[in-house]
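**Q** Got a predicted structure plus its sequence, pasted below:
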Amino acid sequence: MRRVSKITAACALTAALAVTATACGQSSTEAGGSDEGKLKVGMAYDVGGRGDNSFNDSAARGLDKAKGEYKAETKELTAKSGETPADREQRLASLAEGGYNPVVGVGFAYKDAIDKVSAKYPKTTFGLIDSASEQKNVASIVFTEEQGSYLAGVAAALKSKDGKVGFIGGVDLPLIKKFAAGFRKGALDTNPKADVTVQYLSTGTDLSGFGAPDKGRAAAKGMLDKGVDVIFAAAGGSGAGAIEAVAAKPGTWAIGVDSDQAKDPALAKYSNSIMTSVVKNVDSGVFDLITSVKDGKPKTGTNSYSLAEDGVSLTTTGDHLKDIQAKLDEAKKKIVDGSIKVPTTL
């Protein structure tokens, strides 16, 4: 793939594989020793953490690959709903203070905290996913979410019986609006008469919309009751609730996000209702960053993962896209060659 390059209170270490709730959030540690020079990777998840079946799990796969290939020692901490910016700063600082390098903040909500903490630990490389930092020791890992979402919109319009499709966003933030904008554009380009409903589960600084399956379920049910028959949820852990609601209504489709949700064990019983998932290969970004630190050439600046480089894509689990794959391939080609310009705002 092409790349574009452009705090101090420590949390107590837990026993291997233990999970605790501390001032730094939920914690999970796998320690393989503390030999000097050993690769140590710190991961600070967003709300929902490992096991959210979505965004955080995608980052976790990159960490797991590093553990397997490089025998890295790792520490994982998770954000809690309603926490303060100082909590995020403390979480990152505890990892840096513990000698973990790189330290990865999973999600745009870590942007301000990483800006502050990275300045205090100039010898530590920080990774910031889904946002960009100007700090010299930060690698910003970003994706063209709108491009993958455009393809989801094409698929939704082609699979919908009467053109009524829906988008559920976790929070009405610019990042999530990129998903909505791409999805809406793809659907309307495919079917100009399509009726695209867009709904967010929380607003502004309230990030609860990313970790409330009950809200996702209720929003999806409301759309289904109005005749929507394809729903794309970009809502973190809340998306599982939306998928559950869709699965309860025969003849409707769900579109997952960030991970191949049809393969997730926690969602296995709903897999036949998951048409596809818009995947952001966060695991690739995380693993690439860890590898760069291991090799002594840490990435910095902005590292962009686009559709052209398979940084975003649609999954094909279940072969539900088989009958429309040619049209999806055509749309992808036009995005890559610039014939289609995908908007990032509604």
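**A** Structure received.

**Q** drop to CA atoms for contacts and neighbour counts, all remaining ones
**A** OK.

**Q** nearest spatial neighbour of the residue nearest the centre of the chain, skipping sequence neighbours?
**A** Among the residues of the chain, the one closest to the centroid is F55, at 3.0 Å (Cα atoms, centre = their mean). Excluding the flanking residues, the one nearest F55 by Cα to Cα, 6 or more residues apart in numbering is D258, at 5.1 Å.

**Q** want to compare, so here's the second one:
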Amino acid sequence: MRRSLKLAAVVLSGSLGIASLAACGAKSTDDKSSAGAGASGFKVGMAYDIGGRGDQSFNDSAARGLDKAKNELGATVNEAEAKSGESESDREQRLKSLVTSGFNPIIAVGFAYQDAVDKVAAENPNVNFAIIDSAAADQPKNVTSLTFSEEQGSYLAGVAAASKSKTNHIGFIGGVQSELIKKFEAGYTAGAKSVNSGITIDVTYLSTPPDTSGFADPGKGKQAAQGQLDKGADVIYSAAGSSGTGAIEAVSTAAGDKWAIGVDSDQAKQPALEKYKTHILTSMVKNVDTAVFTYIKSAKDGNVLTGVKNFDLKEGGVSLSVTGGYIDDLKAKLDAATQQITSGQTTVPTAP
């Protein structure tokens, strides 16, 4: 769930070689680059956003796309983790190290990479880059933006939240108050109000740009959720990366009938959240893995995607999970809302 602070959303992930990872303060998920069966010179790098692989959310979804490329396309892959409090030069060095190590394409996960990607891509016109959740109007031609219609999936989440709320009071927690996360808020609010125009919606952001720590602080997420619960909210949707796990914990341990709504991945299926799954109403799934794999395959096939490739509700870029069957009773209502969006009858706002 991230986006360029000044633009639209795109995920770009890139992976560094071991020596370069150490040099820029990132860490590799393996002792060395790993390859699928029959790997040749096709080397794919991924640079993660704050939280990295294991965040149970956004980065993990990107990682699943990379894993699929490794297993099905025989790609040699390398993964680079971001570090808390890193500078722009850290991100640039991470990408440059991937280039030096021969990775092409390189995928950067999250809007924070936009400036670094633009600079490094301009210096290396023969290397293909992708960035997730950001789309700069003037980015180099060898940069592809992978974006999503988060507001559409969030609209459906809002429909579910308002339909399940018994207090007519729900909440939204955003990791960083960026243009991207405002799309989640806008869609969620519109969907909820389509069910109940008078519903109360609390909104809390955990950090403001350039501070992106709101995506990786479960403690803050838990505290924010508890504050909303204390005010009467009984359904809380978090678009906050790993900080959202704290919100899910708060909702799951609260007294009474409370629901959490996950984001990016089907969070009811994440091992670290197993004990809370009976309190996760649904998750607004953002299929970053599909976008990552599609991009990598296009590069492997010699026909790399260019420009901005958006994945919306109609293309299956966003959806609601149904694990647990907790929204099964809302199927007709959600199907109708989906049809109205995909047909163009309903235009979902992208700003609160």
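**A** Here it is on my side, so go on. Just so it is clear, the model here is predicted, and its values are computed rather than measured.

**Q** I'd like the TM-score for the two structures, please.
**A** The TM-score (TM-score structural alignment, normalised by the length of the first structure) is 0.93; 332 aligned residues with a Cα RMSD of 1.8 Å.

**Q** any idea how far Q267 of the second structure is from the aligned partner of the residue nearest to the centre of the first structure in the second structure?
**A** Counting by TM-score structural alignment, F55 of the first structure lines up with F58 in the second structure. Noted for F58 of the second structure: a distance of 11 Å to Q267 of the second structure, by Cα to Cα, to the nearest Å.

**Q** do you know how far the aligned partner of T290 of the second structure in the first structure is from D310 of the first structure?
**A** By TM-score structural alignment, T290 of the second structure lines up with S284 in the first structure. Distance, S284 of the first structure to D310 of the first structure, using Cα to Cα: 10 Å.

**Q** With neighbour numbers in mind, choose between these two.
**A** Legend: neighbour count by other Cα atoms under 10 Å for S284 of the first structure and D310, higher for S284 (20 against 14).

**Q** how about the nearest residue to that one, chain neighbours excluded?
**A** G62 (6.1 Å).

**Q** you'd agree that neighbour is up against T291?
**A** No - contact criterion Cα atoms under 8 Å: G62 of the first structure and T291 do not qualify, at 10.4 Å.

**Q** now the strands for the stretch 101-250 of the second structure?
**A** For the stretch 101-250 of the second structure, the strands defined by DSSP state E, counting those that start in this stretch occupy 106-109, 129-135, 143-148, 169-176, 200-207, 235-239.

**Q** which bit of the first structure covers the fourth one?
**A** If I follow you right, that is strand 169-176 of the second structure. The aligned range for strand 169-176 of the second structure in the first structure is 164-171, by TM-score structural alignment.

**Q** And for the third one?
**A** On the first structure, the counterpart of strand 143-148 of the second structure by TM-score structural alignment is residues 138-143.

**Q** How about the fifth one?
**A** Across the first structure, the stretch matching strand 200-207 of the second structure (TM-score structural alignment) is residues 195-202.

**Q** Kindly report the same for stretch 316-325 of the second structure.
**A** The aligned range for stretch 316-325 of the second structure is 310-319, by TM-score structural alignment.

**Q** one step back: now the strands of the stretch 101-250 of the second structure in CSV, with distance to A272 of the second structure and mean neighbour count?
**A** Shown next, in CSV, are these (distance: least, Cα to Cα, whole Å; neighbours: other Cα atoms under 10 Å):
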stretch, distance to A272 of the second structure, mean neighbour count
strand 106-109, 22, 33
strand 129-135, 25, 31
strand 143-148, 26, 28
strand 169-176, 19, 27
strand 200-207, 22, 20
strand 235-239, 16, 31
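
**Q** Format these as CSV; extra columns: distance to S252 of the second structure.
**A** Formatted as CSV, the strands of the stretch 101-250 of the second structure follow (distance: least, Cα to Cα, whole Å):
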stretch, distance to S252 of the second structure
strand 106-109, 29
strand 129-135, 30
strand 143-148, 29
strand 169-176, 15
strand 200-207, 18
strand 235-239, 11
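
**Q** Go through those strands and name the closest to S343 of the second structure.
**A** S343 of the second structure sits nearest to strand 143-148 of all these, at 17.5 Å, using Cα to Cα.

**Q** how close does the closest one sit to the first structure?
**A** Superposed on the first structure, strand 143-148 of the second structure shows a mean distance of 0.5 Å to its aligned residues (mean Cα distance after the TM-score superposition for the first structure).

**Q** Quick check: the gap between K164 of the second structure and V77 of the second structure.
**A** Using Cα to Cα, we find K164 of the second structure at a distance of 43 Å from V77 of the second structure.
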